[in-house]
Each structure stands twice: as structure tokens, then as C-alpha cells.
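In: prediction below, plus the sequence it came from.
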Amino acid sequence: MKHFLRSLTIVTAVAAAPSFAVAQTAPAPVAAATAASPQASAAVKELLDAMDVRKMMAASFAEMEKALPQMMRAQLTAVINADPGADAQKKKAALAKVEQVLPVASQAINRMFKDPALIDEMMVDIAPLYANNYTVAELKELTAFYRTPLGRKMLALSPRLSAESMAIGQRIVAPRLNGLMQEVMQSAQGK
């Protein structure tokens, strides 16, 4: 059980790694002192409306809801199977525990993604992000683009493309992580 909880913690950290990496490489939020001008705020509102950001976020969350259980299962399975200190019986028990816990974890994740306050909170910080990185003229150009058929197509495909890209990243990273986990566990047992 102790190993299972450690594995679950590791998988959760790995699953969050892409978000954490983006957060670490992203510039610090601009201070409130550089509040957007009324023109920029209006242009951002138009852009976000043209992008149908709320709908796009909801679609992205729905894609994540579908992808996360399988990603979590794959990562936990890799961690369990990589444990050199666990015999076949322990691995089988740990894998059974994963299958028992995964539906509960999935339901909790789904509840989080379905909370309307989540999108509201994100929108508060997204608007200044655009206002601080684009000029009013650029915001208007982006708005015009997202109102074109190609812009609409891009928006419609973005959630699925993001989910598929994330799955590709996980598929490519998982084998490397598996080897790394074996090294770390062997090193930890040697101490």
C-alpha cells in the first residue's frame, strides 16, 4: 500500500508535469499596475467571444476527462511494473488496486472539470494575458481571423488536437520514464 501511494503520487506529479513546465517557463504575471486600457479590454472581450473560449475550454476539459484515466492507468502500470523490489504477486495486487481506485479518481477529476467556477476563474486571468501580449490592432486581427471558416475550424479542432498531442507526449515519454523510475528505485534501495 505504501508503494502504491508513492506510485500514485509520482504519477500525479508526472501527469501535472506539462502544466508545471509551462508554468515554470512562462513569464511571471504582469502586475496589476499595468492594467489593460479600456480599448484593449474591449478588444480582448471581442477576441475571446470570437474564439468562443468558454466553449473551447469546456471541450478541452471533456477531452482531458476522456484521456486522463487511460494516461493515469498507463503511468501507474509502468511505475508498478518498474519496481524491482516487487514480486509478481505484489505487482498484481498493486495493479488491482489501481483498477479499484481509478474510477474514484476519474470521478473526482470529472467533477473538477465540470465546475463552472473553474472556467470563470480561468477567464479572469486569461483576459489580461492577451491584453498584455497583443496590441489592440493585433487583437482585432486575431478576432477577424477566428471569425473566418479556417479560424472556426482551428478552434473546433484545438481541443482534440491538444488531447492527441498530450497522448503522443505521454506515449513517447512513458518508456523513458519507466527506465528512469527503475534507476531511481534501484538507487533508493541501494542506500
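Out: Sure, I can see it.

In: going by C-alpha atoms from here, please, whenever you check contacts or count neighbours.
Out: Fine.

In: for L76, which three-state class applies?
Out: At L76 the chain is in helix, as set by DSSP: H, G, I helix; E, B strand; the rest coil.

In: what about it, neighbour count?
Out: 22 (other C-alpha atoms under 10 Å).

In: kindly report the same for the one 5 residues further on.
Out: Close neighbours of N81, defined as other C-alpha under 10 Å, add up to 21.

In: name the nearest residue to it, ignoring sequence neighbours.
Out: Leaving aside its chain neighbours, N81 sits nearest to K91 (6.6 Å; criterion: C-alpha to C-alpha, 6 or more residues apart in numbering).

In: surely the one you found and A78 touch.
Out: No: counting by C-alpha atoms under 8 Å, K91 stays clear of A78, with 10.5 Å between them.

In: helices of this structure, start to end?
Out: 2-25, 38-51, 53-81, 88-114, 116-133, 136-146, 149-190 (DSSP state H).

In: what sits against S106?
Out: E65, L68, P69 (C-alpha atoms under 8 Å, 6 or more residues apart in numbering).

In: now do the contacts for S60.
Out: S158, P159, R160, S162, A163.

In: coming back round to it: mind checking which of the contacts of S106 are buried?
Out: Buried by 16 or more other C-alpha atoms under 10 Å: E65, L68, P69, out of those.

In: for the closest residue to the second one other than its chain neighbours, give its distance to V173.
Out: This points to L68. Leaving aside its chain neighbours, L68 sits nearest to S106 (7.6 Å; criterion: C-alpha to C-alpha, 6+ apart). Counting by C-alpha to C-alpha, to the nearest Å, the separation of S106 from V173 is 22 Å.

In: please apply the same query to P116.
Out: 32 Å.

In: put this next to the first one:
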Amino acid sequence: GDRTGIELPGEIRGMVHPPRSWSKISITRIPMGQEVGVTPLQMLMAMATVANGGKLVQPRIVKTVIDEKGNVSGNLRPTIVRQVISPETASQIALALRGVVRKGGTAVEAAVPGFTISGKTGTAQKAAPGGGYEKNKYVVSFSGFLPTENPAFVALVVLDDAHTKDPNLNYGGTVAGPIFSRVAEQAARYLDLEPHEESETQTPAGRVALTNAR
């Protein structure tokens, strides 16, 4: 629930309740994301921690400082906040998350031909103003990084109450996954990453058409 420390004003804390304030059902709800609140950047930092071998790295807007003559006057080195999990555990999680995007996973549509990807879907019910949750309204997401073995890019796609032609398919993998795929493919080209994996022979699920996304 801590702030990330990014150089932007107005950042808020996340919401992670200590065990002493849990209810009798908290232990069954927290593992699937309920009773927890995070900003998109905080969620992205969690995925980046896995990609960085368990190291929590402070996000930054500025990478290099250039003076008025065009000379590089300073490079900002990454700030490692702490080692959250061991490199071995991070590697195991990355391999497990790779299965999410492979054949039989919940986000096959997030795949990028030629690259290994580790990622996770998110499908959250929208809280109702008076308590409980709104019917058929969700915040869907997909967060991932590539390549799995030597990550160079991490991203998060979030859609708030996306309007799909089939509400029964309003899930992170089917709605946010394809968007991640297109963004990640362009990022791989921009970063000049070489494809390193043969594409699996599979028939991806049909992409969900968005009628209106906010």
C-alpha cells in the first residue's frame, strides 16, 4: 500500500488492511483481489518486481538529464528499494505466469509471436456506491512482461467498465489481453528485440469487440 515515490504530484496510497482488521472471510477474499486497492502504477511495480528478479525498483519519469547544449549531464541510475522475494522465487513465478499466455491459459490473446511472455489477467467487480457490487460491471486488466527469460518491457492495460458486444466475455484475458499484445509487439520493435521463440500452433479465441471503452 505504500506510495511508489514517482516524481509526480498527487499520488495516493494503496489499501492493504493489516491482518488484525481482517473479517472472518478476508482470508478467502484477499487472494482473489477483493478487500485490496492499488493504483495502476503500484500494480505495475508488483509485476516489474517479478521481472526484476524480486527487486522492487522505484519508478522514474526521467532517465537522462541533458543540458542546453545537448550534452548528457547525468544519468539517473535505478533505485532499488528492497529485495521483496528471492531471485529463485521470482523465476518460478515468471515461469508460472508464462502459462497464462500459452495454449490453454486465460490470456492466449495477449501473446506476441516470437516472444515468451509472462502475465496475469485481472477481472474486478465494480463496487456499488451503497455497498456491494454493480451487476455486470467490471474493471478488467492484463499486466505482463517480455521476454520471460530476460525482461526488457513491462506493461499494464486497464479498462474500466468496457462495453463489449457479449458481456459474458468481459474478462481481462479477452478484452485487455489483445490490447497488451499490440502494445507489446510495437514495444519489441521499438526496443529492437529479436524474436527467439517459435510460435505455437494454436487457434486463438476470437477477439472481443468493444462498443465503447472508458
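Out: Perfect, thanks for sending it. Quantities reported herein were computed from a predicted structural model and do not represent experimental measurements.

In: superposed, what's their TM-score?
Out: Once superposed, the chains reach a TM-score of 0.27 (TM-score structural alignment, normalised by the length of the first structure), with 103 aligned residues with a C-alpha RMSD of 6.3 Å.

In: how far away is N136 of the second structure from T164 of the second structure?
Out: In terms of C-alpha to C-alpha, N136 of the second structure sits 11 Å off from T164 of the second structure.

In: who has more neighbours out of these two?
Out: T164 (17 against 11).

In: which residue is the nearest non-sequential neighbour of that one?
Out: In this structure, T164 of the second structure finds its nearest non-sequential neighbour in L210, 4.6 Å apart by C-alpha to C-alpha, 6+ apart.

In: what's the neighbour count on V79 of the first structure?
Out: 26.

In: residue contacts, it?
Out: S7, V11, N178, M181.

In: out of those residues, which comes closest to P128 of the first structure?
Out: Among those, V11 lies closest to P128 of the first structure (C-alpha to C-alpha), at 32.5 Å.

In: the closest one against A74, yeah?
Out: No: under the criterion of C-alpha under 8 Å, V11 of the first structure makes no contact with A74, lying 9.3 Å away.

In: of those two, who's got more company?
Out: Neighbour comparison, V11 of the first structure and A74: the larger count goes to V11, with 21 against 16 (by other C-alpha under 10 Å).

In: Q170 of the first structure versus the more buried one, what's the distance?
Out: Counting by C-alpha to C-alpha, the gap from V11 of the first structure to Q170 of the first structure is 11 Å.

In: about what we covered before: and the residue nearest to N81 of the first structure, how far is that from V79 of the first structure?
Out: 10 Å.

In: now stretch 102-120 of the first structure, how far from the chain's geometric center?
Out: 13 Å (C-alpha atoms, centre = their mean, to the nearest Å).

In: go on, stretch 167-178 of the first structure?
Out: The chain centre lies 15 Å from the centre of stretch 167-178 of the first structure; the measure is C-alpha atoms, centre = their mean.

In: residues in contact with it?
Out: Residues outside stretch 167-178 of the first structure that contact it (C-alpha under 8 Å, 6+ apart) are A67, M71, Q75, A78, V79, A82.

In: distance to V53 of the first structure added to these, as JSON lines?
Out: Shown next, in JSON lines, are the contacts of stretch 167-178 of the first structure (distance: C-alpha to C-alpha, whole Å):
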{"residue": "A67", "distance to V53 of the first structure": "21"}
{"residue": "M71", "distance to V53 of the first structure": "25"}
{"residue": "Q75", "distance to V53 of the first structure": "30"}
{"residue": "A78", "distance to V53 of the first structure": "35"}
{"residue": "V79", "distance to V53 of the first structure": "36"}
{"residue": "A82", "distance to V53 of the first structure": "41"}
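
In: quick one, which of those residues are buried?
Out: M71, Q75, A78, V79, A82.

In: excluding its backbone neighbours, what's nearest the second one?
Out: Counting by C-alpha to C-alpha, 6+ apart, Q75 of the first structure lies nearest to V11, which is 5.9 Å off, once chain neighbours are set aside.

In: which residues sit in contact with that neighbour?
Out: M72, Q75, L76, V79.

In: repeat the analysis, applying 10 Å as the threshold.
Out: L5, A17, M71, M72, R73, A74, Q75, L76, T77, A78, V79 (C-alpha atoms under 10 Å, 6 or more residues apart in numbering).
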